[in-house]
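Student: Generate coordinates for the sequence data below:
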Amino acid sequence: MVLLNMYSVSHFFIWSTAGRFFLTNWQIFFLLSIGWELLELVLPYEFAVEDWGNKGMDLVVNTLGFLIGTRLRYDGLIDQISNTTSQNQPGP
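Tutor: Below you'll find the predicted structure:
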């Protein structure tokens, strides 16, 4: 039983990008993340065929990716850039 696979890596990058640039609401994140895992139960595609352990790890990886993405939103370069540019503005 493999708990992490290449799809787990894609889950991490998708959710970290979503948290960094698009989404800040944790309730919506959980709704979308769990909803997708439930949708995979009925999809007739190979990528959707996983055991329960992998689905659980997907949710863990999704959460870590979203958490890191939202942390980068607030602690990242955007705050540093905005502080730097506001300090370089001419005074009155």
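Student: okay, CA-based contacts and neighbour counts for the rest of this
Tutor: OK.
Student: So R73 sits against A18, correct?
Tutor: No - in this structure R73 lies outside contact range of A18 using CA atoms under 8 Å: 10.2 Å.
Student: Compare these two and say which is more crowded by neighbours.
Tutor: Using other CA atoms under 10 Å as the criterion, R73 and A18 rank with R73 on top: 20 against 17.
Student: Second chain to compare with the first, below:
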Amino acid sequence: MSILNLYSLGHLLMWFGISRYIFTNWYIFLALSIGWEILELYLPYEFAVEETANKVSDLIVNTIGFWLGIKLRNEEIEN
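Tutor: As a prediction, this is how the structure comes out:
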């Protein structure tokens, strides 16, 4: 399994949308993002089975998406 996959794109777009339109609190983001990755360790579904490197890359992609959404949101507010 590769470190980046189609789910990575989904993570990026989801967190981008959340931070752009819903909330920008980093504490809530970290709790939800890390919490979901931990929950996936216990889910009995095929999509949740992945290597540790993929979980780390998911967190990185989540952070990039969240940061980009906040950046665009703030730029829109300034203009």
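Student: Which strand or helix spans the residue sitting nearest the centre point of structure 1?
Tutor: Residue closest to the average C-alpha location in structure 1 (CA atoms, centre = their mean): W15, at 1.7 Å. Secondary structure assignment for W15 of structure 1, by DSSP states H and E: helix 6-17.
Student: which residues of structure 2 does the helix or strand just after that helix align to?
Tutor: Under the assignment DSSP H and E, the closest C-terminal helix or strand after helix 6-17 of structure 1 is helix 26-40. Matched against structure 2 by TM-score structural alignment, helix 26-40 of structure 1 falls on residues 26-40.
Student: how big's the offset between the matching stretch and structure 1?
Tutor: Aligned to structure 1 and superposed, stretch 26-40 of structure 2 gives a mean residue distance of 0.3 Å (mean CA distance after the TM-score superposition for structure 1).
Student: buried stuff in that stretch?
Tutor: For stretch 26-40 of structure 2, burial by neighbour count (16 or more other CA atoms under 10 Å) applies to F29, S33, I34, E37, E40.
Student: Same question for stretch 57-71 of structure 1.
Tutor: 57-59, 61-70.
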